[in-house]
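Chemist: Sequence and computational prediction follow.
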Amino acid sequence: MKKIHNKPNLIEYRKKLRRRSTAAESTLWKTIKNKQIENLKFCRQHSIGNYIADFYCPEIRLIIELDGASHDNYLSEEKDIIRDRTLEEY
């Protein structure tokens, strides 16, 4: 079976994204880390395929994406739709 979670080639980029969290990501992380919600474990900047989800809960296969101002244009909107469809297929 092909590995789709946390691909080794994305490790450094995932670390960079964690260091540069947005204010919204930092605020949400404070609420969901350490199994504070329904005892569910969430991961930050978790890669699935070639995409990196802001937050992922493997137990219930939930992805949380916080799309800020960088997603407020036509091209980003199209890419987000493709990302969402691909992640739903996984």
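Modeler: Cool, the structure landed.

Chemist: Every contact and neighbour count from this point should use C-alpha atoms.
Modeler: OK.

Chemist: Surely residue 4 and residue 51 touch.
Modeler: No - Residue 4 sits out of contact with residue 51 when judged by CA atoms under 8 Å, with a separation of 9.6 Å.

Chemist: With neighbour numbers in mind, choose between the two.
Modeler: Here residue 4 and residue 51 are set side by side on neighbour count (other CA atoms under 10 Å), and the busier one is residue 51, at 18 against 12.

Chemist: My understanding was that the more buried one contacts residue 83; is that so?
Modeler: Yes - at 7.3 Å, residue 51 and residue 83 qualify as touching, with contact defined as CA under 8 Å.

Chemist: excluding its backbone neighbours, what's nearest residue 4?
Modeler: Beyond its immediate neighbours in the sequence, the residue positioned closest to residue 4 (CA to CA, 6 or more residues apart in numbering) is residue 49, lying 4.6 Å away.

Chemist: where's stretch 65-78 relative to the chain centroid, distance-wise?
Modeler: Between the mean C-alpha location of stretch 65-78 and the chain-wide mean there is a distance of 14 Å, by CA atoms, centre = their mean, to the nearest Å.

Chemist: let me redo that: stretch 60-72
Modeler: Averaging C-alpha coordinates over stretch 60-72 and over its chain gives two centres that are 7 Å apart (CA atoms, centre = their mean).

Chemist: Comparison target, given below:
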Amino acid sequence: MMIERAEDRLPPLPIGERVAGAKRRSGEGAAPTDPTKRKIGATERARKLRSDETEADYRLWGELRGRHLNGYKFVRQVPLGPFIADFVCREKGLVVELDGSQHADSPTDPARTAWLNSHGYSVLRFWNHEVLAERRAVLDTILACLDGKISIPSPDLRFAPATLSPLGRGGEPR
């Protein structure tokens, strides 16, 4: 009898994507051996995203940086496995994503959220226009998630709690 591990249920990476440090097998474009590793070029792409930020990213980052939000430390444009998360509070395992119109009915967002959830991250999503028009409400919602006042998933995946405890991300909370 074979026991299924959580790693066995991870969605595959897009075809042709490689993971940093993955050795090539016999064929060109072979699948990566560890889907939790960063994709090649992820750090450079994250740096580019930081320099080419949207207005909503800029406004929210101004509120989150330097522990301005009740002392919680956030980082931005962070490679997590095969993805780059907009904002991450490692201490609480919360990923905050800002979505533009390209995310409307995106087929990849649910798989991305599922991957992050299975690796110990709760995901909270906002539309760019919400950050620009209702920033105080957005910050209050982020604080409610950080303080554990919101823990039930929303039906439209605007909030999806982690399916693995923060300690399950590799021992100590980061």
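Modeler: Structure received. Keep in mind that what you see is a predicted model, and the values were worked out from it rather than measured.

Chemist: Post the TM-score for the overlay when you can.
Modeler: TM-score for the superposed pair, counting by TM-score structural alignment, normalised by the length of structure 1: 0.85. Supporting figures: 84 aligned residues with a CA RMSD of 1.7 Å.

Chemist: residues near the residue nearest to residue 4 of structure 1, how many?
Modeler: By the measure other CA under 10 Å, the count of residues near residue 49 of structure 1 is 16.

Chemist: residues contacting the residue nearest to the spatial centre of structure 1?
Modeler: Central residue of structure 1 (CA atoms, centre = their mean): residue 53, 1.4 Å from the mean position. Applying CA atoms under 8 Å, 6 or more residues apart in numbering, one finds that residue 53 of structure 1 lies in contact with 44-47, 63-65.

Chemist: Please pick the buried ones from those residues.
Modeler: Buried residues within the contacts of residue 53 of structure 1, counting neighbours by 16 or more other CA atoms under 10 Å: 44-47, 63.

Chemist: any chance of the residues you listed in CSV, with distance to residue 27 of structure 1 and secondary structure too?
Modeler: Supplementary listing: those in CSV, determined by distance: CA to CA, whole Å; DSSP: H, G, I helix; E, B strand; the rest coil:
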residue, distance to residue 27 of structure 1, secondary structure
44, 12, strand
45, 15, strand
46, 17, strand
47, 21, strand
63, 17, strand
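
Chemist: export the residues you listed to CSV and tack on distance to residue 34 of structure 1?
Modeler: Listed next are these as CSV, based on distance: CA to CA, whole Å:
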residue, distance to residue 34 of structure 1
44, 12
45, 15
46, 16
47, 19
63, 17
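
Chemist: element containing the residue nearest to the centre of structure 1, please.
Modeler: When elements are assigned from DSSP states H and E, residue 53 of structure 1 belongs to strand 51-57.

Chemist: Trace that strand over to structure 2 and give me the residue numbers.
Modeler: Residues 83-89 of structure 2 are matched to strand 51-57 of structure 1 when aligned by TM-score structural alignment.

Chemist: quick check, nearest of the contacts of residue 53 of structure 1 to residue 17 of structure 1?
Modeler: Proximity of these to residue 17 of structure 1 (CA to CA) peaks at residue 45, which lies at 6.9 Å.

Chemist: shouldn't the closest one be in contact with residue 17?
Modeler: Yes - here residue 45 of structure 1 lies in contact with residue 17, judged by CA under 8 Å, at a distance of 6.9 Å.

Chemist: In the longest helix anywhere in structure 1, which residues are buried?
Modeler: Looking only at structure 1 and at elements set by DSSP state H, the helix with the highest residue count is helix 74-89. Of the residues in helix 74-89 of structure 1, those buried under the neighbour-count criterion (16+ other CA under 10 Å) are 83, 87.

Chemist: name the helices or strands packed onto that helix?
Modeler: In this structure, helix 74-89 of structure 1 packs against no helix or strand, with contacts taken as 3 or more CA pairs under 8 Å, 6 or more residues apart in numbering; DSSP states H and E.
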